[in-house]
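> can't give you the sequence, but here's the structure:
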């Protein structure tokens, strides 16, 4: 294994890359300078804190601390996914359930098959990978659902007038929304090895692992992310679409206006 270290001096020099982004934003008048600075500062602070927490958790190797990290990751992912469904009632609850089920099922399968061990140095990072991808997928589902309900509300009203129930009237929107949540994962799978060398694989190769073994881990991660985003997308969509109707099964115009 190679001993990879990044000194504080190297990080300081690497900040030049951030300055490049700031210069581009300033020159093109994109209005994103403040967002870049805030994002970079938050990333540094958050990653530094998480690094020390993970160091403690891994060193302690306690099951309850590991489970606590799992819960914190899932709740935080659900909170951020819920914000992306702004305007959809109970978006946080739906996101929490979808992310919890998707993460538990995927993580449980990996542990039971022996792909990973139930130790903090494996459980915590993998949980973060799964939950973050489901979070992004759910955010895309919510955004697509809100936009499509708004665009197709007249069609839905016609279907309801002809006697369709809310599920039948919303079926096309459900399918489009689930597809939009899964599509980025599917697209990334198509280009694996040809365009992108993903984080898991690159990290292992950097650490000195045989590239062939690193590829096996990446294939496992690919299966993991595909399954988790599928579960998260379908659960969140089937829970959320009902919020676009009132108790009389009429379209909630206020939600899509």
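Great, that's in hand. Keep in mind the model is a prediction, meaning the values are calculated, not measured.
> C-alpha only now, for contacts and for neighbours.
Fine.
> got the buried residues for the longest helix seen in the chain?
The longest helix of the chain (DSSP state H) is helix 120-151. Residues 120-121, 123-124, 126-146, 148-149 are the ones in helix 120-151 that count as buried (16 or more other C-alpha atoms under 10 Å).
> let's bring in a second model and compare:
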């Protein structure tokens, strides 16, 4: 019987769980190799590696038990709670990347929430995925993670470009352009830079590496044909969610970059 079908109060559950942890523990041998190389090259990363591995082990163990609980509940409330938690953490992280953007965490959080929610809505309505914890939570996690990265890069790059080309933006504003018109090229550049990795990944998927979702299914016993069906869906949803989130973040950044009189807010661009 699988662990997910067993009761944690049953001693057999913990015996099987500990047996399953032998392989992850054995895999730490490659980390020991990396630490030895770091030490030999005097990189000083050994402590960081130990901390990263210990933290990932703890986080994943906790998340595993949390998901085990949520999957057994099969309740929409727990799906939404888990989703909002992921969005909150992602918004904070993306906001930290663009910390010089005023209200950056709020802008990132709203953008990620909107982009992933709209994409998830279409997937559920079109019956691509059923609205159950087993499907929605992993899928939402992938979308939120990618939207977080793209949104953070978009906001940071937009601010940097506006700062570098401040004279051009101010000239356009003086000639009567709106903030959107004055920063159109900077917005385009930031979006292209942020979205290019997602698009390039979609172009080369399966040719250079097998993505995580596809690899997981194949290693779990699914046929390669079933795996590619899911991976195609995953790539489509990542592009959709990332694009909506990044574009929305540029619209939300404008009020912070300009005054009500359509002038650049200088304190935003001062280091």
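Now that the structure is in, tell me what you want to look at. Small disclaimer: the values here were computed from a predicted structure and weren't measured.
> TM-score of the superposed pair?
TM-score of the superposed chains, computed with TM-score structural alignment, normalised by the length of structure 1, equals 0.92; 255 aligned residues with a C-alpha RMSD of 2.0 Å.
> before we move on, back to that, residue range for the longest helix of structure 1 in structure 2?
Aligning helix 120-151 of structure 1 against structure 2 (TM-score structural alignment) gives residues 133-164.
> just give me the mean distance for the matching stretch relative to structure 1.
Compared with structure 1 after fitting, stretch 133-164 of structure 2 deviates on average by 1.0 Å (mean C-alpha distance after the TM-score superposition for structure 1).
> show me what residue 69 of structure 1 lines up with in structure 2.
Match for residue 69 of structure 1 (TM-score structural alignment): residue 82.
> same check, this time on residue 165 of structure 1
So, by TM-score structural alignment, residue 165 of structure 1 is matched to residue 178.
> how deep is the residue lying closest to that match once chain neighbours are set aside tucked in, by neighbour count?
Counting by C-alpha to C-alpha, 6 or more residues apart in numbering, residue 262 is the residue found nearest to residue 178 of structure 2 once chain neighbours are left out, at 7.0 Å. Counted with other C-alpha atoms under 10 Å, residues neighbouring residue 262 of structure 2 total 17.
> how about residue 262 of structure 2, secondary structure?
coil (DSSP: H, G, I helix; E, B strand; the rest coil).
> wait, it touches residue 179, no?
Yes - Residue 262 of structure 2 is within contact range of residue 179, at 6.5 Å (criterion: C-alpha atoms under 8 Å).
> joint contacts of these two?
residue 173 (C-alpha atoms under 8 Å, 6 or more residues apart in numbering).
> contacting residues for the spatially most central residue of structure 1?
The centre of structure 1 sits closest to residue 133, judged by C-alpha atoms, centre = their mean, with a distance of 2.5 Å. Residue 133 of structure 1 makes contact with 225, 228-229, according to C-alpha under 8 Å, 6+ apart.
> what do you get for residue 134 of structure 2?
Residues in contact with residue 134 of structure 2 (C-alpha under 8 Å, 6+ apart) are residue 71.
> distance of it relative to residue 72 of structure 2?
10 Å (C-alpha to C-alpha, to the nearest Å).
> same check, this time on residue 155 of structure 2
39 Å.
> over to residue 170 of structure 2?
Distance from residue 170 of structure 2 to residue 72 of structure 2, by C-alpha to C-alpha: 57 Å.
> which one of the two has more residues nearby?
residue 170 (19 against 12).
> and the more buried one, helix, strand or coil?
helix.
> which residues touch it?
Counted by C-alpha under 8 Å, 6+ apart, residue 170 of structure 2 has contacts 182, 263-264.
> of those residues, select the buried ones using a ChimeraX command.
Those of these that meet the burial criterion (16+ other C-alpha under 10 Å) are gathered into one ChimeraX selection, given here:
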select :182,264
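> a markdown table please, covering the contacts of residue 170 of structure 2 and showing distance to residue 22 of structure 2.
Output for the contacts of residue 170 of structure 2, formatted as a markdown table (distance: C-alpha to C-alpha, whole Å):
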| residue | distance to residue 22 of structure 2 |
| --- | --- |
| 182 | 58 |
| 263 | 61 |
| 264 | 58 |
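> what does residue 62 of structure 2 align to in structure 1?
By TM-score structural alignment, residue 62 of structure 2 lines up with residue 49.
> next one: stretch 158-178 of structure 1 to chain centre, how far?
Distance of stretch 158-178 of structure 1 from the chain centroid (C-alpha atoms, centre = their mean, to the nearest Å) equals 27 Å.
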